[in-house]
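Asks: Quick one, fold the following:
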Amino acid sequence: MSTGTRTNVLPVRNEARILNQRGSRWRHLVPYLVMVPALLFLLAVSIVPLLYSLVVSLLRFNLMNLDRTGFVGLRNFQLILESPDFWNSLRVTVQFVVIAVGLELLLGLGLALVLSRNVPGIAFFRSFILVPLALA
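Replies: Reported below is the predicted structural model:
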C-alpha cells in the first residue's frame, strides 16, 4: 500500500505581473504629466494677461509716459459709465450683433432647407456649397 502525502502548490510568481503592478501607478499619471506643458502654455497666454489687464484697469495709465502711473481704483470704470460715447458704442454694437446673428440664422436655415430637398441637380449644388467650406 502506498501512502499519499498531500502537498500544497505555491502559486508561481509572475514577474511580468509584478512589474505591471509597480508601473500601473505611473501609467495612470502619464496622461496628466503629458498635459502639464499645454496647461502651462494656456496659463501663460490667457490667465496671466487677464490678471495683468485687471491690475492695469485699476491704475491711471498713460501710454505716452509709463512712469506716471497711479492707483485710481474703480474711477476708470466710473468714467466709462458716465461717458455718452460708451453708451452710443454699446448701442451700435448690440444693434450690429442682433442684426448680424439674425441674418446669419435666417440665411443658414434657408440654405439648410434648400440643401435637404431631393430634387434633380441638388448633388452638384451641395458640392458647390460644401466643398469650399470643407477646404477653408
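Asks: okay, CA-based contacts and neighbour counts for the rest of this
Replies: Noted.
Asks: what helix or strand does residue 49 sit in?
Replies: Residue 49 belongs to helix 48-57 when assigned by DSSP states H and E.
Asks: quick one: that helix to chain centroid distance?
Replies: 20 Å (Cα atoms, centre = their mean, to the nearest Å).
Asks: one more to put side by side:
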Amino acid sequence: MKPLVMIAVFGGGLASGVYAQSFESGTRLPVNSVSGSQFEVIEEGSVGSPQVWCAAATYSNDVLGQYAKTELTVISPRGPSVTSPGRKGVVFSTDTTGLDVVPRAANSATTDIAGVTFAVSMALTFCDEEGEVN
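Replies: Below you'll find the model as predicted:
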C-alpha cells in the first residue's frame, strides 16, 4: 500500500507542476501563462478586481512586452483556476482572434464577466509606482 500512496503523491506533484508560476506582480499575485497570449492571475487573500487588473497589466507590460494600445480581455471570469487547482483565478488574453468571447469596454474593474476589456495603460492606473494597487 505504501508504494501506491507514494506514486499517487509523486504523480500529483508532477501534475500540479504543469503550469509553473511564471511571474509575481507587485500585487504579490501569481500570474501563470496559459498560452502565448493568455495568462491567469491567481487570487490570494481578499484581493479585489483592481488588484487583479493591476497584476494582469503588469504581466502584459513586463513579461509579454505588450503595452501601447494593447487590450486585456477577460476570457474566463473569476472562478476555479485553470492553472492552480483549488484556487480562484481570472484568465486574460491580449489577443481575442478566434475566441468565443465578444470584447466590450469595461465600465468598472470587474473580473466577473467574460469579454470585459481594459487597455493595459488604463489597467495600470490601478497600480502605484511599485506595481501595487493604489
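Asks: TM-score for these two?
Replies: Laid over one another, the chains give 0.27 as their TM-score (TM-score structural alignment, normalised by the length of the second structure), with 55 aligned residues with a Cα RMSD of 4.4 Å.
Asks: which strand in the second structure runs the most residues?
Replies: In the second structure, assigned by DSSP state E, the strand with the most residues is strand 71-80.
Asks: Show me what that one is packed up against.
Replies: strand 88-93, strand 116-119 (3 or more Cα pairs under 8 Å, 6 or more residues apart in numbering; DSSP states H and E).
Asks: Reformat the ones you listed as JSON lines; add mean neighbour count and distance to residue 12 of the second structure.
Replies: As requested, those are exported to JSON lines (neighbours: other Cα atoms under 10 Å; distance: least, Cα to Cα, whole Å):
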{"stretch": "strand 88-93", "mean neighbour count": "25", "distance to residue 12 of the second structure": "19"}
{"stretch": "strand 116-119", "mean neighbour count": "23", "distance to residue 12 of the second structure": "34"}
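Asks: Quick one: those as TSV, columns for distance to residue 39 of the second structure too.
Replies: Formatted as TSV, those follow (distance: least, Cα to Cα, whole Å):
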stretch	distance to residue 39 of the second structure
strand 88-93	5
strand 116-119	14
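Asks: In space, what's closest to residue 40 of the second structure - neighbours in sequence excluded?
Replies: Of all residues not flanking residue 40 of the second structure in the chain, residue 91 sits nearest, at 4.2 Å (Cα to Cα, 6 or more residues apart in numbering).
Asks: Endpoints of stretch 61-73 of the second structure, how far apart?
Replies: 14 Å (Cα to Cα, to the nearest Å).
Asks: related to what we said a few turns ago, residues contacting the residue nearest to residue 40 of the second structure?
Replies: By Cα atoms under 8 Å, 6 or more residues apart in numbering, the residues touching residue 91 of the second structure are 38, 39, 40, 41, 74, 75, 76, 77, 78.
Asks: ok, now how distant is it from residue 58 of the second structure?
Replies: Distance from residue 91 of the second structure to residue 58 of the second structure, by Cα to Cα: 14 Å.
Asks: got it, and residue 42 of the second structure?
Replies: Taking Cα to Cα, one finds residue 42 of the second structure at 14 Å from residue 58 of the second structure.
Asks: number of nearby residues for residue 106 of the first structure?
Replies: Burial of residue 106 of the first structure is recorded as 12 neighbouring residues (other Cα atoms under 10 Å).
Asks: how far away is it from residue 125 of the first structure?
Replies: 19 Å.
Asks: likewise residue 16 of the first structure?
Replies: From residue 16 of the first structure to residue 125 of the first structure the distance is 60 Å (Cα to Cα).
Asks: sec struct for residue 11 of the second structure, please.
Replies: Local secondary structure at residue 11 of the second structure is given as helix here, using DSSP: H, G, I helix; E, B strand; the rest coil.
Asks: Thank you, goodbye.
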